[in-house]
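Asker: Pasting a predicted model and its sequence here:
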Amino acid sequence: MVDFYFNNTARPRRSLLSVPAINQRALAKLATLDCDGFIFDLEDSVAPEMKDEARNNLATYFENFPLEGREAIIRINSVATTAGQKDIKAALACKPDAILLPKVEQPTDIHDVADLLAESDAPDSLKIWAMIETPKGVLNAAAIAEACHTTGARLGGFVIGLNDLRKETRVPAQSGRTYLVPWLMQVILAARTYGLEIIDSVSNDFRDLDAFAAECEQGRAMGFDGKMLIHPAQVEAANRAFAPNEKALSEAREIIAAFENPRSAGLNVINSNGRMIERLHVGPAERLVAMAEIIAKRKVAKP
């Protein structure tokens, strides 16, 4: 049957590359990369004394280099800090698709930023994404996800942050992420319960592409929508792992065609080529096909 791990929207998020906003050389290369989106980082990758310069870099970039359909997410510092307050203002001026909050641990972390955006007359299309990267964040994932119903649908998704989670839990970085999987599945369950996107954590060793590809396949099997990346070398493997495959697409098209047949009118369950399929499968099938079409149409500028 159709691979139902995909999210409720047709927007592909197979590969979200994290880019330090302070790195102008990296910013200049983005147009050549086949990413589904970019996370422009003003937080961990930018030293305190470089924050203003990083904000200026983003202002220049967003003014002069449209991303042509790719998603733009700006990760800010905590709004409890002066840096975070400045980041919010800078982000609003850039008009990204979403603002990513670090180390979210409770619903009020979402509510506080949603209130700031409302006071700033930010458009409804501007979403809030939450980094889940601490033990408290994992434990409270369901309550945080529920904030999507109390913030005017501002909350759009979760991004897992394993570096901080490993540090705080003292779980070592091991292949297979054996001892982290139960926590990851807990956050995935919370996201799916409330219809949120969820992006898998970065993989730090960008030179071991075989290990990275295996982690992408694991993430897809677990139900993630895509992967947060730290290096362009990781883009191809993430796109391949999280893309709709040909078998799933063929099945999706069969489901759509079967229910478009006039003989299926009024039926919620039909027999299609010896398989029983339900009308509830049509929506995911249509999203899968739409996502594949978006990916196929996107053209990446050549260097």
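Answerer: All right, it came through fine.

Asker: can we go C-alpha only for contacts and neighbour counts from here?
Answerer: Will do.

Asker: so where do the strands sit in the protein?
Answerer: 15-20, 37-41, 71-75, 98-101, 127-132, 155-160, 197-200, 226-229, 269-272, 275-278 (DSSP state E).

Asker: List the buried residues for the fifth one?
Answerer: Think strand 127-132. Applying a neighbour-count criterion of 16 or more other CA atoms under 10 Å, one finds 127, 128, 129, 130, 131, 132 buried in strand 127-132.

Asker: follow-up on the earlier one: just say which of the strands of the chain is most tucked in.
Answerer: The highest mean neighbour count among the strands of the chain, using mean count of other CA atoms under 10 Å, belongs to strand 226-229: a mean of 27.

Asker: hmm, back to that, can I get the strands of the chain in JSON lines including distance to residue 252?
Answerer: Formatted as JSON lines, the strands of the chain follow (distance: least, CA to CA, whole Å):
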{"stretch": "strand 15-20", "distance to residue 252": "23"}
{"stretch": "strand 37-41", "distance to residue 252": "25"}
{"stretch": "strand 71-75", "distance to residue 252": "25"}
{"stretch": "strand 98-101", "distance to residue 252": "30"}
{"stretch": "strand 127-132", "distance to residue 252": "29"}
{"stretch": "strand 155-160", "distance to residue 252": "25"}
{"stretch": "strand 197-200", "distance to residue 252": "21"}
{"stretch": "strand 226-229", "distance to residue 252": "20"}
{"stretch": "strand 269-272", "distance to residue 252": "12"}
{"stretch": "strand 275-278", "distance to residue 252": "11"}
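
Asker: Run a quick neighbour tally on the residue nearest to residue 282 when sequence neighbours are not counted.
Answerer: Excluding its sequence neighbours, the residue lying closest to residue 282 (CA to CA, 6 or more residues apart in numbering) is residue 256, at 5.8 Å. Neighbour count for residue 256, taken as other CA atoms under 10 Å: 18.

Asker: also this one, for the comparison:
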Amino acid sequence: MNKSPRKFYEPLAIGAPAPFRELPVRVERMIHFVPPHLEKVRAKMADMIPTADVILGNLEDAIPADAKEAARKGFIEMGLANDFGSTGLWTRVNCLNSPWLLDDVTEIVAAIGNKLDVIMLPKVEGVWDIHYLDQLLAQLEAKHGVKKPIMIHAILETAEGVKNVEEIALASPRMHGMSLGPADLAASRAMKTTRVGGGHPEYKVLADPGADPASARAVYQQDLWHYTIAKMVDACASAGIKAFYGPFGDIADLAACEVQFRNAFLMGCAGAWSLHPNQIALAKKVFSPDPKEVAFAKKILEAMPDGSGVAMIDGKMQDDATWKQAKVIVDLARQVAAKDPAYAALYGF
């Protein structure tokens, strides 16, 4: 049963901070994953923080079972030792049916709750998963005097989660957004691929045969993730939260990674995961609006200050619908410019 509008924004524990009414305005072009159990990674953190929009301490997949507690302690140490400034501090905790989740949340909120921005929750299947973490976080925030609400970011990586995506997006005012988790989702759906994101050479269509039946027919590879990304983007946009593409596993194939990131950006995603420092620069490039697009969008807004009427700009007709498109691009460019001086110069802000 849904809560009444008044109840929806009430804290779930006495003394917990009031939930956000609107998402904090932050540029989050990439969520950069780090393994916090490795001391050599923690030692580089001060240099890495200024390069990324979000630093995420990973406690779940890719962390061996015998290193789970070390990863948790390492993340807390990392949080205490560094000033993150405008860079977001996130963690991906272990899944709800694991033996580590409860200690992940309780120990981290107790130690660095006032520094932590977002908890990424894996394998979310329905509102019940969000409601559990929502209540637990409120209790811990109240207990430890946390001053701002810790947000929840859901990973969409099971068939049931995709089925329930609209309800998940609206489950709590803590919802920050969602990410597509292609590897676990592929397994959940029994998809026949071992790739982590990206296309597959066997997922394709053929052009119609030509006059000569023996001539080669053009082959076009299709996007395995188009439907799911579109469904996730719609759910997030309707709830006022952010959609993200998740990991691209082939770290060496930057060209294919860029294409996957760009597809997600064009469809409405705010950012993507980066698994290696070379993907940070790629995400900045892709998820920052193109300077030429920004310049053209600025022309539209200048020609139609109140968004009404019709204008001809560079031979193209613009109306209230294209004004809205232009505003999306310029608003994002202003946010990127405020975070990144190099892009401020490119955009002329």
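Answerer: Now that the structure is in, tell me what you want to look at. As the structure is a prediction and not an experimental result, all values here were calculated from the model.

Asker: about what we covered before: tell me the contacts of the residue nearest to residue 282 of structure 1?
Answerer: Counting by CA atoms under 8 Å, 6 or more residues apart in numbering, residue 256 of structure 1 makes contact with 282, 285, 286.

Asker: roughly how far apart are the first one and residue 242 of structure 1?
Answerer: Spelled out, that is residue 282 of structure 1. 20 Å (CA to CA, to the nearest Å).

Asker: Please say which of those two ends up with more neighbours.
Answerer: Per other CA under 10 Å, whichever of residue 282 of structure 1 and residue 242 has more neighbours is residue 242, with 24 against 21.

Asker: Just give me the match in structure 2 for that one.
Answerer: Mapped onto structure 2 by TM-score structural alignment, residue 242 of structure 1 lines up with residue 287.

Asker: shouldn't that match be in contact with residue 29?
Answerer: Yes - under the criterion of CA atoms under 8 Å, residue 287 of structure 2 makes contact with residue 29 at 5.5 Å.

Asker: Identify the contacts common to those two.
Answerer: In contact with both residue 287 of structure 2 and residue 29: 270, 271, using CA under 8 Å, 6+ apart.

Asker: coming back round to it: could you tell me which of the contacts of residue 256 of structure 1 are located in helices?
Answerer: Secondary structure from DSSP state H places 282, 285, 286 of those in helices.

Asker: For residue 14 of structure 1, see how far away the second one is.
Answerer: To tie it back to what came earlier, the one meant is residue 285 of structure 1. 18 Å.

Asker: okay, these two: which has more neighbours?
Answerer: The neighbour comparison of residue 285 of structure 1 against residue 14 (other CA under 10 Å) goes to residue 14, with 29 against 25.

Asker: you'd agree that one is up against residue 236?
Answerer: No - applying CA under 8 Å, one finds residue 14 of structure 1 not in contact with residue 236, separated by 9.8 Å.

Asker: just to revisit the earlier point, export the buried residues of strand 127-132 of structure 1 as TSV, with columns for distance to residue 174 of structure 1.
Answerer: Converted to TSV, the buried residues of strand 127-132 of structure 1 look like this (distance: CA to CA, whole Å):
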residue	distance to residue 174 of structure 1
127	33
128	31
129	27
130	25
131	21
132	20
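
Asker: from those residues, which is closest to residue 88 of structure 1?
Answerer: residue 128 (11.4 Å; CA to CA).

Asker: Aligned to the closest one, what sits in structure 2?
Answerer: Match for residue 128 of structure 1 (TM-score structural alignment): residue 152.

Asker: Could you list which residues are in contact with that match?
Answerer: Counted by CA under 8 Å, 6+ apart, residue 152 of structure 2 has contacts 118, 119, 120, 121, 130, 134, 174, 175, 176, 177.

Asker: and the two most separated of those residues?
Answerer: Every pair of the contacts of residue 152 of structure 2 checked by CA to CA; the farthest is 134 and 177, at 14.1 Å.

Asker: Residue 159 of structure 1 against residue 198, yeah?
Answerer: Yes - using CA under 8 Å, residue 159 of structure 1 is in contact with residue 198, at 5.7 Å.
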